[in-house]
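J.: structure here, sequence nowhere to be found:
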């Protein structure tokens, strides 16, 4: 689609082997790989290392798009490149400020997510019981605790989807910020699901960066569960009508026909 652009992949070879000999030369892998685990800060480290390797190449791109293995393009390369080249923003990233709301007449999913994110990123870690592995008690009610450092009025907490698109200026800022010793990085190293807040907090607090609160990802949360709906052929009209660049999640074992149909519409 994109005429062999530079692609950087992080793969945890300790989890499963992967033959890279047959891949084209424009694909690079983070070496040595990091041992990653679901929800842990290792995912943030792997992402930063991939961005760093991408922008150390001879011809670093103007924009990068962070993708998972369950993402798929739903627009042509020409449309995606046109949107990014004409963008007035440095990053397209879903970011929402995390403010704990105590009283709500109707507890909606967005409010519940706010409360969950507050407990994840802003509550105090009171103590750990060493005789229980990885067992930590967190005190999260705003009337009984204050937000955990390093957050303040000058450094606010943000969270959102971990998949985003950003330009080279944003990439360089992420790399520089992460390489320096700072309280924010130290704080997130002790938090689960940091990949859904770390980059949002860094970028949303950077005064020189202009963010659009739209990651151009089509995701269907109509199931109201912990995971989005797996997209199938019946979702195709909605995908084509969407302005998004990519959609998730797909599963070839559930419905491969929708991917074949998208190929006929997006490939030159």
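T.: Structure received. Just so you know, these numbers come straight off a predicted model, no measurement behind them. Numbering: from 1, shown residues only.
J.: for the rest of this, base every contact and every neighbour count on C-alpha atoms.
T.: Noted.
J.: who's in contact with the residue most central in space within the chain?
T.: Per Cα atoms, centre = their mean, the C-alpha nearest to the average position across the chain is that of residue 162, at 1.3 Å. Residue 162 is in contact with 195-197, 199, counting by Cα atoms under 8 Å, 6 or more residues apart in numbering.
J.: tell me which of those fall in helices.
T.: Using DSSP state H, the subset of those located in helices is residue 199.
J.: still on that earlier bit, can I assume the residue nearest to the centre of the chain sits in a strand?
T.: No - counting by DSSP: H, G, I helix; E, B strand; the rest coil, residue 162 is not part of a strand but coil.
J.: re the thing from before, for the contacts of residue 162, which one is nearest residue 246?
T.: Residue 246 has its nearest neighbour among those in residue 196, at 18.2 Å by Cα to Cα.
J.: show me where the stretch 101-250 of the chain has helices.
T.: All helices of the stretch 101-250 of the chain, identified by DSSP state H, counting those that start in this stretch, fall at 109-121, 168-179, 183-189, 198-204, 236-241.
J.: what's the offset of the fourth one from the middle of its chain?
T.: For helix 198-204, the distance from its own C-alpha centre to the chain's C-alpha centre is 11 Å (Cα atoms, centre = their mean, to the nearest Å).
J.: take a look at this one as well, against the first:
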């Protein structure tokens, strides 16, 4: 079982290094996309075979289409790396494994041919709201003054964009674990359908639905398992999940999920120490 992790990172150099170290295995490689806004000199990342820095680097805005561009570019980097991986796992620099690498690989071997992503189907309130994200114009990737006023003017004057009726929109979570065949399909779809992909430019939160919808509308739909294998706590009802701390230690130890999201060592380093010494310890 050969596994590639794509790590999207934009901050917290020490935590990123800790994450990379926790993923080390002879049949595992980490591909890191470091946000173009970051100073790479501040990141003391290991120079070894188990790590590759992704280029080009994108200036990613939260919710912007730049996030989708960074993800697809990262998948392309893995595909062009000269190695074939059974699975590609997308995580952020603030995720952390909850079980040993060996357990994750064993799970994927047992479930070979399946791909894992979490989503809601049409009719769900989340999908209904998400349609507004892609039918209206959003200038999230721009920084100029007055961009929100311009958004309102354009969305008043220009008709809403429409997605073809034969393309079903699903989504909810950005993070996924896909096999090699699915990764090839995603990149090929983006390459061969540029006019369709342009419909998602100037949208908001397309990273939570576009790649998922591309796979759902393909011949690969039957391979999808509606589970992203992540422990994420949305109990605070905010746009971002709750930061996990030692208060979550028991739940993280008992869960069947393989990764937790999200952690912040500046808020609670003890939980990361706990995971290293307890959850990730191979017995």
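T.: Everything's here; your move. This is a predicted model, so every value here is computed, not measured.
J.: circling back to that earlier point, tell me which of the helices of the stretch 101-250 of the first structure lies nearest to residue 38 of the first structure.
T.: helix 183-189 (13.7 Å).
J.: alignment lookup: residue 253 of the second structure to the first structure.
T.: Residue correspondence to the first structure (TM-score structural alignment): residue 253 of the second structure is matched to residue 240.
J.: if I look at its match, how far off is residue 217 of the first structure?
T.: 12 Å (Cα to Cα, to the nearest Å).
J.: neighbour count winner among these two?
T.: A count of neighbours by other Cα atoms under 10 Å puts residue 217 above the other of residue 240 of the first structure and residue 217, at 24 against 14.
J.: ok, the counterpart of the more buried one in the second structure - contacts?
T.: Applying TM-score structural alignment, one finds that residue 217 of the first structure aligns to residue 230 in the second structure. By Cα under 8 Å, 6+ apart, residue 230 of the second structure lies in contact with 257-261.
J.: coming back round to it: how do the contacts of residue 162 of the first structure look in the second structure, which are kept?
T.: Among the contacts of residue 162 of the first structure, the ones still in contact in the second structure (both residues aligned by TM-score structural alignment, their matches' Cα atoms under 8 Å) are 195-197.
J.: now the strands for the stretch 1-150 of the second structure?
T.: Using DSSP state E, counting those that start in this stretch, the strands assigned to the stretch 1-150 of the second structure run over residues 3-9, 28-34, 51-53, 87-92, 95-97, 115-120.
J.: tabulate those strands in a markdown table, adding columns for distance to residue 224 of the second structure and mean neighbour count.
T.: Listed next are these as a markdown table, based on distance: least, Cα to Cα, whole Å; neighbours: other Cα atoms under 10 Å:
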| stretch | distance to residue 224 of the second structure | mean neighbour count |
| --- | --- | --- |
| strand 3-9 | 18 | 24 |
| strand 28-34 | 23 | 24 |
| strand 51-53 | 28 | 18 |
| strand 87-92 | 13 | 22 |
| strand 95-97 | 22 | 24 |
| strand 115-120 | 5 | 21 |
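J.: before we move on, back to that, the residue nearest to the centre of the first structure maps to what in the second structure?
T.: Going residue by residue (TM-score structural alignment), residue 162 of the first structure aligns to residue 174.
J.: cool, and residue 188 of the first structure?
T.: With TM-score structural alignment as the criterion, residue 188 of the first structure matches residue 200.
J.: pretty sure that match is touching residue 136, no?
T.: No - when contacts are counted by Cα atoms under 8 Å, residue 200 of the second structure is not listed as touching residue 136 (9.8 Å).
J.: tally of neighbours for residue 278 of the second structure?
T.: A count of nearby residues for residue 278 of the second structure, using other Cα under 10 Å, gives 16.
J.: now stretch 170-182 of the second structure: how far from the chain's centre is it?
T.: With Cα atoms, centre = their mean, you get 8 Å for stretch 170-182 of the second structure.
J.: chain neighbours aside, what residue packs nearest to the match of residue 253 of the second structure?
T.: residue 74 (6.9 Å; Cα to Cα, 6 or more residues apart in numbering).
J.: name all residues that make contact with the one you found.
T.: Contacts of residue 74 of the first structure by Cα under 8 Å, 6+ apart are 239-240, 244-247, 262, 266.
J.: and these, which are buried?
T.: 239, 244-247, 262 (16 or more other Cα atoms under 10 Å).
J.: residue 160 of the first structure and residue 196 touch, don't they?
T.: Yes - counting by Cα under 8 Å, residue 160 of the first structure touches residue 196, with 5.4 Å between them.
J.: mind checking which of the contacts of residue 162 of the first structure are buried?
T.: Listed as buried from the contacts of residue 162 of the first structure are 195-197, 199; burial here means 16+ other Cα under 10 Å.
J.: counterpart of residue 260 of the first structure over in the second structure?
T.: Using TM-score structural alignment, residue 260 of the first structure lines up with residue 273 in the second structure.
J.: so residue 187 of the second structure versus residue 77 of the second structure, what's the distance?
T.: 10 Å.
J.: these two: which is more packed in?
T.: Ranked by neighbour count (other Cα under 10 Å), residue 187 of the second structure and residue 77 place residue 77 first, with 19 against 16.
J.: separation between the match of residue 188 of the first structure and residue 117 of the second structure?
T.: 20 Å.
J.: now residue 155 of the second structure
T.: Counting by Cα to Cα, the gap from residue 155 of the second structure to residue 117 of the second structure is 32 Å.
J.: which members of the contacts of residue 230 of the second structure occur in strands, if any?
T.: Among the contacts of residue 230 of the second structure, the members falling in strands (DSSP state E) are 259-261.
J.: quick check, residue 281 of the second structure in contact with residue 100.
T.: Yes - using Cα under 8 Å, residue 281 of the second structure is in contact with residue 100, at 6.6 Å.
J.: higher neighbour count, the two?
T.: Comparing residue 281 of the second structure with residue 100 by neighbour count (other Cα under 10 Å), the higher total belongs to residue 100, at 20 against 11.
J.: contact partners for the closest residue to residue 175 of the second structure other than its chain neighbours?
T.: Excluding the flanking residues, the one nearest residue 175 of the second structure by Cα to Cα, 6+ apart is residue 90, at 5.5 Å. Residues in contact with residue 90 of the second structure (Cα under 8 Å, 6+ apart) are 5-8, 175-177.
J.: next, count neighbours for residue 138 of the first structure.
T.: Per other Cα under 10 Å, the neighbour tally for residue 138 of the first structure reads 15.
J.: residue in the second structure matching residue 7 of the first structure?
T.: Using TM-score structural alignment, the equivalent of residue 7 of the first structure in the second structure is residue 30.
J.: who's in contact with its match?
T.: 4-7, 20, 23, 50-52.
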